[in-house]
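Student: I would like to see how this sequence folds:
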Amino acid sequence: MKFDTSHKALANGIRHGYALVQCTRDINSSSCRSCLGNITQDMRDCCQAKNGWRMLSPSCYLRYEVYRFYEQTPAPLPSAPDEYDYAPQPTPTPTPNIEG
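Tutor: Take a look at the predicted model:
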């Protein structure tokens, strides 16, 4: 995969931002740079004052947030149930078929 992440101080170091860029595997490096350049220009026209945004195209992706959204620690898996946590389920007894 063609991707990169970055952390930069913005606005004279007061505000920090996190970005992720990614291109699909079916394009070469030159096309990737061109695609990212195009959506970066679109971003400048619409999104600079926002806290977070995503720009998508068929061949590349750019995401920016004010928090670190990549490489997050996954939530811990639930522990295995203890054998005493469950009450035994009663076995159903068949009802006799009585025809009168």
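Student: going forward, measure contacts and count neighbours with C-alpha atoms only.
Tutor: OK.
Student: neighbours around residue 10, how many?
Tutor: Residue 10 is flanked by 10 other residues according to other C-alpha atoms under 10 Å.
Student: who's in contact with it?
Tutor: Residue 10 sits next to 16, 17 when contact means C-alpha atoms under 8 Å, 6 or more residues apart in numbering.
Student: for residue 7, same thing?
Tutor: So residue 7 contacts 16, 17, 18, 19 (C-alpha under 8 Å, 6+ apart).
Student: pretty sure it sits in a strand.
Tutor: Yes - counting by DSSP: H, G, I helix; E, B strand; the rest coil, residue 7 is found in a strand.
Student: also this sequence, please, to line up against the first:
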Amino acid sequence: MGKAAELIKANKYFMSSKSWCPDCKYAKAIFQKYGVLDKVKIVELDKIDPKEAESLEKEITAIVGRKWVPTIFFNGKEFGTEETLKKLESHDQTKKTFEQAGLL
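Tutor: Down below sits the predicted model:
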């Protein structure tokens, strides 16, 4: 098992991110809005060792089939990206979805 898979397994709620990324900032703002930011393990790929970041990014890309940040995992499975959160917000479904995932 690679490092990314270990992080996803070890953290019920996990997000790969980059500190400068507007989409990542949006996702963090949604987690903050619902008071769950501290429950999500966020790895800022641009703030860790570049080789480790490259390895994590490649592994996450292999897991989900695309290279994108943020990539969010709930309960060991891909939850989606900021687009998933935007859709939930636009349909007033975020709270319900977070409750179903055990995040709230």
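Student: so after superposing, what's the score?
Tutor: The TM-score (TM-score structural alignment, normalised by the length of the first structure) is 0.26; 47 aligned residues with a C-alpha RMSD of 4.8 Å.
Student: can you say which of the contacts of residue 7 of the first structure are buried?
Tutor: Among the contacts of residue 7 of the first structure, those classed as buried by 16 or more other C-alpha atoms under 10 Å are 17, 18, 19.
Student: which among those residues gets closest to residue 40 of the first structure?
Tutor: Nearest to residue 40 of the first structure among these: residue 19, at 11.6 Å, using C-alpha to C-alpha.
Student: which secondary structure element is home to the closest one?
Tutor: Secondary structure assigned from DSSP states H and E places residue 19 of the first structure in strand 15-23.
Student: next: residue 25 of the second structure.
Tutor: Short version, using DSSP H and E: residue 25 of the second structure is in helix 22-33.
Student: what is the next helix-or-strand element following that helix packed up against?
Tutor: Downstream of helix 22-33 of the second structure, the first helix or strand assigned by DSSP H and E is strand 41-44. Here strand 41-44 of the second structure touches strand 13-17, going by 3 or more C-alpha pairs under 8 Å, 6 or more residues apart in numbering; DSSP states H and E.
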